[in-house]
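Undergrad: pasting the sequence and the predicted coordinates here, then a few questions.
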Amino acid sequence: MIRRVRLAGVLGAASCGLITPAFAQDARPVTLEVMSQEERRGLSWTERRAALAGELRVSRGRLDASARTVTLRNSVRHGGADAVVDLSVGTSWDLGAVRIRTDATGHAFAGARGRMDYVEAGVSASYAYGPLYATLGVIGAPSQRAIGGSNVHVYANANAGIPGTPFTMLAELGHSSGSVSDPVRAERLRPGGSYTNWRLGLEHRRDRLTIGVDYIGTDVSCTATASRFADRSNAGDRIVGRVQVSF
């Protein structure tokens, strides 16, 4: 399901690609997606409005790279950005039954007021047992002005096919924390300073088509005062739908 990995303007060095917690990645190189909102780590990046995304992936040996563009529609969280371009480079290898992955990631925001771009990197370990696929990982962003400090996101996710059905169940739990140099900008990625996010989802795949629905939530207070970069009401519990086609 979920895969977001990224880089901004400059490729960083080293997992939601996009980095983002990933469940299982589609082997096809091109993906087009429409979703009821763009959500990352429990936060809406589009103020709960629909978004379109396109992704291109290439690989050579153990090295892989991807470029993903998402419409943000004047996102308040990202300085009025119209879109984000996520670039990434990463590699994976096996240690026995465990797959280790490292990624260099970053995000470039088109149409934003001021410098909003930032970079991050991560490492994860995944294990498959029958229909179950589980991942533990950490994603870190060094202190950067654009995000008002540093950011560390620790997560665990899993997916499993439901026997006798074409459906897959998905679950994710994450926690974000870090240092603060600018409390206003730190609200972009960490409303309230630190928070926990979760996800429960159901997905149906048929050849090139994937349809999914997720229940997403955080423990961010929706009544606290928000900064000019983040409306905390966009961190509350909600249902997100998505349709994806791969080529």
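TA: Nice, thanks for sending it over. Residues are numbered from 1 along each chain as shown.
Undergrad: from here on, just use CA atoms for contacts and neighbour counts.
TA: OK.
Undergrad: hmm, what's the outermost residue in this protein?
TA: Gly164 (29.9 Å; C-alpha atoms, centre = their mean).
Undergrad: another structure for you, compare them:
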Amino acid sequence: MSDDRRRGLSWSDGDPALRAALSVPVGEGLTLDGAATTLWGSPRHGGADAALDIGPTFVRQVGGWRLGAEGRYHLFPGASHQGYGEVGATAGFTLGPASLDLAARYAPRQSAIGGDNLYLSAGASAAIPDTALTVSGHVGRSTGEVRDAARAQRLRPGGGYWDHDIGVDWYRGRWSAGLRYADTDIEAPDSLHAGATLIGRLGVSF
């Protein structure tokens, strides 16, 4: 990908990144998930060379709704005292080629992030009939308590903020590619690698 951008913030200092992810089924609706992403000495995460995201995900279909819960711990090799954990809940509804997803993710108070962090988001996607293309978009809001302003800048530069994106993805067999426009309402001087950008990606799954 041309930038590892999460919740409107670049984790890779605006530079290209590589990501590998693995999901292992361990029970009905339960998987153990892990992902590793190159960060190349990210200043946002104490000079970390990579981010490792690990934890379980549970998903169950209830009527027309897809309900999920997850836990994630984020590790940062190459940096000290940067790891933090969070939990999340999701609800998704699919109607034909379109889907709607709502999510809440919460990181309890931890010294590594200077307080706690709540992220609420809503997203929608729709496959374009008779094509390999899917269009999608989302909007999210980050808030939380600040106990250490310097450390809280990692996840909430300048305090609470909104982010949004819209994009198009192409899927063909194991291959996928995408182009996405992302932005936030974070104002200068806290807007470094948080402003409007186009992000390209290429992926393959096995």
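TA: That came through, no problem. Owing to the predicted nature of the structure, the values given are computational and were not obtained by experimental measurement.
Undergrad: so which residues of the first structure form strands?
TA: Here the first structure has its strands, by DSSP state E, at 30-35, 39-40, 43-44, 51-60, 63-75, 81-95, 98-110, 118-129, 132-144, 149-161, 167-177, 195-206, 209-218, 238-246.
Undergrad: turn these into TSV, including mean neighbour count.
TA: Listed next are those as TSV, based on neighbours: other C-alpha atoms under 10 Å:
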stretch	mean neighbour count
strand 30-35	18
strand 39-40	18
strand 43-44	26
strand 51-60	16
strand 63-75	20
strand 81-95	21
strand 98-110	23
strand 118-129	21
strand 132-144	20
strand 149-161	21
strand 167-177	20
strand 195-206	18
strand 209-218	19
strand 238-246	17
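Undergrad: aligned counterpart of Gly167 of the second structure in the first structure, please.
TA: Under the alignment (TM-score structural alignment), Gly167 of the second structure maps onto Gly201 of the first structure.
Undergrad: was I right to think Ser126 of the first structure contacts Leu132?
TA: No - with contact defined as C-alpha atoms under 8 Å, Ser126 of the first structure does not reach Leu132; the gap is 10.5 Å.
Undergrad: do you know how far the equivalent of Thr94 of the second structure over in the first structure is from Ala156 of the first structure?
TA: Structural alignment (TM-score structural alignment) places Thr94 of the second structure against Ala128 in the first structure. Separation of Ala128 of the first structure from Ala156 of the first structure (C-alpha to C-alpha, to the nearest Å) stands at 14 Å.
Undergrad: identify the contacts common to these two.
TA: Ala134 (C-alpha atoms under 8 Å, 6 or more residues apart in numbering).
Undergrad: for Pro16 of the second structure, give me its contacts.
TA: Contacts of Pro16 of the second structure by C-alpha under 8 Å, 6+ apart are Met1, Ser2, Asp3, Asp4.
Undergrad: kindly recompute the last result at 10 Å.
TA: If you count contacts by C-alpha atoms under 10 Å, 6 or more residues apart in numbering, Pro16 of the second structure has them with Met1, Ser2, Asp3, Asp4, Thr38, Leu39, Trp40, Ile199, Gly200, Arg201.
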